[in-house]
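1. can you look at this prediction? I've put the sequence above it.
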Amino acid sequence: MQPGEFKQEIMRINNAVNQEMFGLGLRWQKVHVIDDKVLVLASNQRVKALATLFVKDRGATKLIDNALLDEYKSRIRSAVEKDLKIRVTAVLKDYDPDLELACMLIVFAEPVLDVIVSL
């Protein structure tokens, strides 16, 4: 697999997980490969119910966002390991509800380019 194909697969998986959990696709996303890590920046569409709650009660929304982030990270990890057959060491993710921007770092057990060439 070529690096560009690998990036496309990461984007496909990320968008699929987003659609599974929120019923919405991503507006855009960018993927950067850095040694044993993949950095994904994405523009999300905020779920209407969370956007409404965010205006009234930021604290409650933050708790819900954290629970959703934990579930998202678990699903991304499973999907990447299953679909790409690459062991994931960690998934770190944050989301800014004001900008509707997400940043995710996937850390792999070995350098990505070494692994994807053999796929």
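-> Structure received.
2. CA atoms for contacts and neighbours, from now on please.
-> Fine.
3. Provide the secondary structure category for residue 90.
-> strand (DSSP: H, G, I helix; E, B strand; the rest coil).
4. which secondary structure elements does the biggest helix by length in the chain contact?
-> Identified as the longest helix of the chain according to DSSP state H is helix 58-84. Secondary-structure packing of helix 58-84 (3 or more C-alpha pairs under 8 Å, 6 or more residues apart in numbering; DSSP states H and E): helix 3-22, helix 48-56, strand 88-96.
5. let's have the ones you listed in TSV, adding mean neighbour count and distance to residue 38.
-> Output for the helices and strands packed on helix 58-84, formatted as TSV (neighbours: other C-alpha atoms under 10 Å; distance: least, C-alpha to C-alpha, whole Å):
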stretch	mean neighbour count	distance to residue 38
helix 3-22	16	9
helix 48-56	12	28
strand 88-96	15	10
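6. nearest to residue 113, of the ones you listed?
-> With C-alpha to C-alpha, the closest approach to residue 113 among the helices and strands packed on helix 58-84 belongs to helix 3-22: 7.1 Å.
7. let's bring in a second one:
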Amino acid sequence: MLWSVGQFKQELIKDYNSINLRMFDTGVKRQKVDIVGDKVIIFAIHKRISSLKFLDENNRLITRMADMAIIDSFKLEIQKVLEEKYQMKVHSVLKDYDPVTEYSGTLIFLDKDAKHYLSGL
């Protein structure tokens, strides 16, 4: 199935939120998907896990390690969705999260320009 750009963005927003619900029991506050050539970019505002927010004040090193483990798990999940549901070949997923502002950015590198996977680009 060749997804339209609009359908893909809407579905990916749902998938991203679904992964967050499974991992954190809470969805994201806001998100936006952009497509530039062979890259899918997701900007999101998350709700910080309460226990990590509390621990941040006393031991940022521990929460940083937890954040990195969570981010690594999330990257595997989003890659699996892109490859299985959308039949896209993913080269790499980069993600970072700022616990102070609760902003995150995810950059997904595809094997070729997204127009090969999506109509309307």
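-> Yep, that arrived. Bear in mind the structure is a predicted one, so any value in this text is a computation, not a measurement.
8. superposed, how do the two chains score by TM?
-> In this superposition the chains share a TM-score of 0.95, using TM-score structural alignment, normalised by the length of structure 1; 117 aligned residues with a C-alpha RMSD of 0.8 Å.
9. on that earlier part again, the longest helix of structure 1 vs structure 2 - mean distance after superposition?
-> Its matched residues in structure 2 lie on average 0.7 Å from helix 58-84 of structure 1 after superposition (mean C-alpha distance after the TM-score superposition for structure 1).
10. most remote residue from the middle of structure 1, which is it?
-> The C-alpha centroid of structure 1 is most remote from residue 56, which lies 26.9 Å away (C-alpha atoms, centre = their mean).
11. what lines up with that one in structure 2?
-> Aligned counterpart of residue 56 of structure 1 in structure 2: residue 58 (TM-score structural alignment).
12. do the same with residue 74 of structure 1
-> Aligned against structure 2 by TM-score structural alignment, residue 74 of structure 1 finds its counterpart in residue 76.
13. check contacts around the closest residue to residue 71 of structure 2 other than its chain neighbours.
-> Counting by C-alpha to C-alpha, 6 or more residues apart in numbering, residue 71 of structure 2 lies nearest to residue 95, which is 6.8 Å off, once chain neighbours are set aside. Shown in contact with residue 95 of structure 2 (C-alpha atoms under 8 Å, 6 or more residues apart in numbering): 71, 75, 104-107.
14. switch those over to TSV; also include neighbour count and distance to residue 50 of structure 2.
-> Shown next, in TSV, are the contacts of residue 95 of structure 2 (neighbours: other C-alpha atoms under 10 Å; distance: C-alpha to C-alpha, whole Å):
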residue	neighbour count	distance to residue 50 of structure 2
71	17	17
75	17	22
104	16	17
105	17	21
106	19	22
107	18	26
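15. lining up these with structure 1, which overlap?
-> Of the contacts of residue 95 of structure 2, the ones still in contact in structure 1 (both residues aligned by TM-score structural alignment, their matches' C-alpha atoms under 8 Å) are 71, 75, 104-107.
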